[in-house]
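Peer 1: Could you look at this predicted model? Sequence included:
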Amino acid sequence: MTAVTARALIRTEAADGGRTRLETLRSDPPLTLRQTGPRRVHLVSTGAGPLRGDRLDLEVDVAPGTSLEVRSVGATLVLPGLADTPSVMVVRARVGAGATLHFSPEPTVLAAGCAHRLVVRLSLAEDATVFWREEIVFGRHGERPGRGHARFDATVAGRPLLRQDLLVGEEAVDGSPAVYGDARCVGSTLLAGPAWAPPAVPDVKRERRAVLGDGWAALPLAGPGVQVCALGADAVQLRERLRRGEEAAGASPASGPDGSHGTPGAETGGLDP
């Protein structure tokens, strides 16, 4: 079986009246893009996989002053395939000055026998705003997960905001009660932008603190951002826990580019003291 290489590009531009226009929407199967709203794009899987050996690249360029929401129609099922090399999904996103990006695809399911690498490189301008959610499910029902390695790098104006590695399917990691325990899903959300910036001058009254809940935590970052992390027994529980953490961190439940659920609300000021 021949490995698949696919590329997709989303690029916005500012239109009259402060509107956002999708300037470029280009994709190759199975990484297919569909515009589903004035500022909304859905990823549609038009083929199986990814399978071992496949390489998928998604580039997102949000122009200054514009807004974009990226979702997916369904979960991504990563399959074994016959190649010796892992499948790779690389997402590069640039968010310009005063722009907003909401990125929340459905979960990635690591089927038994797969080997997958997910790489995210996110670059924000100084006053850009981002809501970025990722969810990983450890195999289909009743099976052990394949191997997955997720790398996430986010910068603001060239300065590091978050660097994270996540491993799944490694015996030393999966078997540790200090890592996943008996959870079957893991997820995280990055909320970044001026609304989550630490005070310019240290102030005890405005000090940002972590918020902990049942199976989730909202953790302030050193820069203008908060990371929400959660574990769950299934995808439904994981999503609910992430949403609780997102709301605790200051994400408005209905203030996205198109009034959608879960995009950051600039009117909030980060974590509760």
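Peer 2: Structure's in. What do you need? Not measured: the values here are computed from a predicted model.
Peer 1: From here on, just use CA atoms for contacts and neighbour counts.
Peer 2: Will do.
Peer 1: same for the longest helix along the chain, what does it pack against?
Peer 2: Using DSSP state H, we find that the single longest helix of the chain is helix 235-248. Counting contacts by 3 or more Cα pairs under 8 Å, 6 or more residues apart in numbering; DSSP states H and E, helix 235-248 packs against strand 185-192, strand 211-213, strand 216-220, strand 225-232.
Peer 1: what separates the last one from the chain centre, distance-wise?
Peer 2: For strand 225-232, the distance from its own C-alpha centre to the chain's C-alpha centre is 11 Å (Cα atoms, centre = their mean, to the nearest Å).
Peer 1: Could you tell me the angle between it and strand 216-220?
Peer 2: Per axes from the mean of the first three to the mean of the last three Cα atoms, to 10 degrees, the angle that strand 225-232 makes with strand 216-220 is 170 degrees.
Peer 1: elements contacting strand 225-232?
Peer 2: Counting by 3+ Cα pairs under 8 Å, 6+ apart, strand 225-232 packs on strand 185-192, strand 216-220, helix 235-248.
Peer 1: Hey, what's the angle from the last one to strand 225-232? Just curious.
Peer 2: What separates the directions of helix 235-248 and strand 225-232 is an angle of 150 degrees, with the same axes, to 10 degrees.
Peer 1: Kindly report the same for the second one.
Peer 2: For strand 216-220 against strand 225-232, the angle between stretch directions is 170 degrees (the same axes, to 10 degrees).
Peer 1: Give me the angle between strand 216-220 and strand 185-192.
Peer 2: Relative orientation of strand 216-220 and strand 185-192, computed by the same axes, to 10 degrees: 30 degrees.
Peer 1: Comparison target, given below:
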Amino acid sequence: MTTTGVRAHARIAARADGRGGTLLPVLDGAGPLALRRVRSTGAEARVMVVGAMSGPLGGDRLALSASVAEGARLHVGSAAATIALPGQTGDEARYDVRLDVAEGAELHWLPEQLISAGGSDLYVTTRAELAAGAGLVLREEQVLGRAGEEPGRLTSRLTVRVAGRTVLDQELSCGPGAPGGWDGPAVLAGHRAVGQLVVVRPEFAERPVQAQALGECAVLIPLAGPAALVSAVAPDALRLRGLLDEARSLLAA
């Protein structure tokens, strides 16, 4: 296995300050993952992930973890889209996200899109571990190729566990070398933007959401436990965001 590429692990920790707000005792950026606290109101702390260099490139091993302690409220976004690019060696890049949310805490994980540029090869994993009574809003968006460009290889795995129970574990692989059919009618149907929205709310345990189609290209389904999933495809990133924003508003009602 090659040892080329950047190795970096950025970390965020949030805890309640005892006065109705949220502190960030740990805010450590690394490599291309710079972390900045931005202005917020109320109990929520806000963090922006800022790209300090190009990446992920082939051969990179990047990780980002966020831990939200009991009673804390954290919102994490990103300043711009993340672009997976080919490296000098053609090796696979990895980007691993780990989220831990304690009982009575809430995390909004809302980064910008991940773009799979031509010639790139990226395996990205997002794993969220929630205690009973925790809340989560997680948006994940992938765009296959820049304008007029064929995509690279992109594999994305999303796992969500609540109180030790897996409520979602799915993987999608697209682009050159991916299993056949990824671009066919059963998966993306020729679309080049795909996204998921996962919402975990304690009240969903007693009042699960109702499965429904959200137009022609999105669907809302209940998950086991206090969670719901929206899956959507669209021709481009702008229309995908519109679908997921509408779904997010629906689930917040």
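Peer 2: Sure thing, it's come through. This one's a predicted model, so the numbers in the text were calculated from it and none came from an experiment.
Peer 1: Leu22 of the first structure contacts Leu33, doesn't it?
Peer 2: No - Leu22 of the first structure lies out of contact with Leu33 (Cα atoms under 8 Å); the separation is 11.8 Å.
Peer 1: hmm, back to that, mean neighbour count added to the helices and strands packed on strand 225-232 of the first structure, as a markdown table?
Peer 2: Rendered in a markdown table, the data for those read as follows (neighbours: other Cα atoms under 10 Å):
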| stretch | mean neighbour count |
| --- | --- |
| strand 185-192 | 25 |
| strand 216-220 | 24 |
| helix 235-248 | 21 |
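Peer 1: could you redo those as a markdown table and give each row distance to Ala150 of the first structure?
Peer 2: Listed next are those as a markdown table, based on distance: least, Cα to Cα, whole Å:
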| stretch | distance to Ala150 of the first structure |
| --- | --- |
| strand 185-192 | 11 |
| strand 216-220 | 19 |
| helix 235-248 | 18 |
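Peer 1: so which of these comes closest to Gly47 of the first structure?
Peer 2: Of all those, helix 235-248 sits nearest to Gly47 of the first structure, with 22.6 Å by Cα to Cα.
Peer 1: residue in the second structure matching Leu51 of the first structure?
Peer 2: Aligned by TM-score structural alignment, Leu51 of the first structure pairs with Leu57 of the second structure.
Peer 1: residues near that match, how many?
Peer 2: Using other Cα atoms under 10 Å, Leu57 of the second structure is surrounded by 25 other residues.
Peer 1: what sits against it?
Peer 2: Leu57 of the second structure makes contact with Gly5, Ala84, Leu85, Pro86, Gly87, Ala93, Ser120 under the criterion Cα atoms under 8 Å, 6 or more residues apart in numbering.
Peer 1: Make sure the first one is actually in contact with Gly55.
Peer 2: No - at 9.9 Å, Gly5 of the second structure does not count as touching Gly55 under the criterion of Cα under 8 Å.
Peer 1: between those two, who's got more neighbours?
Peer 2: Ranked by neighbour count (other Cα under 10 Å), Gly5 of the second structure and Gly55 place Gly55 first, with 23 against 20.
Peer 1: gap between the equivalent of Val47 of the second structure over in the first structure and Pro50 of the first structure?
Peer 2: Under the alignment (TM-score structural alignment), Val47 of the second structure maps onto Val41 of the first structure. Between Val41 of the first structure and Pro50 of the first structure the distance is 20 Å, computed by Cα to Cα, to the nearest Å.
Peer 1: of the two, who's got more company?
Peer 2: Taking neighbours as other Cα under 10 Å, Val41 of the first structure and Pro50 compare with Pro50 leading, 28 against 21.
Peer 1: got the contact list for the more buried one?
Peer 2: For Pro50 of the first structure, the contact set (Cα under 8 Å, 6+ apart) comprises Thr76, Leu77, Val78, Leu79, Ser87.
Peer 1: Quick one: residues contacting the last one.
Peer 2: By Cα under 8 Å, 6+ apart, the residues touching Ser87 of the first structure are Pro50, Leu51, Arg52, Gly53, Asp54, Arg55, Ala115, His116, Arg117.
Peer 1: ok, now the third one?
Peer 2: The contact partners of Val78 of the first structure, taken as Cα under 8 Å, 6+ apart, are Gly49, Pro50, Leu51, Thr108, Val109, Leu110, Ala111, Cys114, His116.
Peer 1: quick one on the thing from earlier: looking at the contacts of Pro50 of the first structure, spot the one nearest Ala63 of the first structure.
Peer 2: For the contacts of Pro50 of the first structure, the nearest to Ala63 of the first structure is Thr76 (27.4 Å; Cα to Cα).
Peer 1: so what corresponds to that closest one in the second structure?
Peer 2: Checking TM-score structural alignment: Thr76 of the first structure goes with Thr82.
Peer 1: Next: Asp61 of the first structure.
Peer 2: So, by TM-score structural alignment, Asp61 of the first structure is matched to Ser67.
Peer 1: Could you double-check that that match sits in contact with Asp100?
Peer 2: Yes - using Cα under 8 Å, Ser67 of the second structure is in contact with Asp100, at 4.7 Å.
Peer 1: And those two? Which one has more around it.
Peer 2: Ser67 (23 against 20).
Peer 1: Please give the element, helix or strand, for the more buried one.
Peer 2: If you go by DSSP states H and E, Ser67 of the second structure is part of strand 61-68.
Peer 1: Identify the residues contacting Glu246 of the first structure.
Peer 2: Thr189, Leu191, Ala218, Val228, Gly262.
Peer 1: And Leu158 of the second structure, how close does it get to Arg7 of the second structure?
Peer 2: Per Cα to Cα, Leu158 of the second structure is found 22 Å from Arg7 of the second structure.
Peer 1: before we move on, what about Arg98 of the second structure?
Peer 2: 16 Å.
Peer 1: Cheers, nothing more for now.
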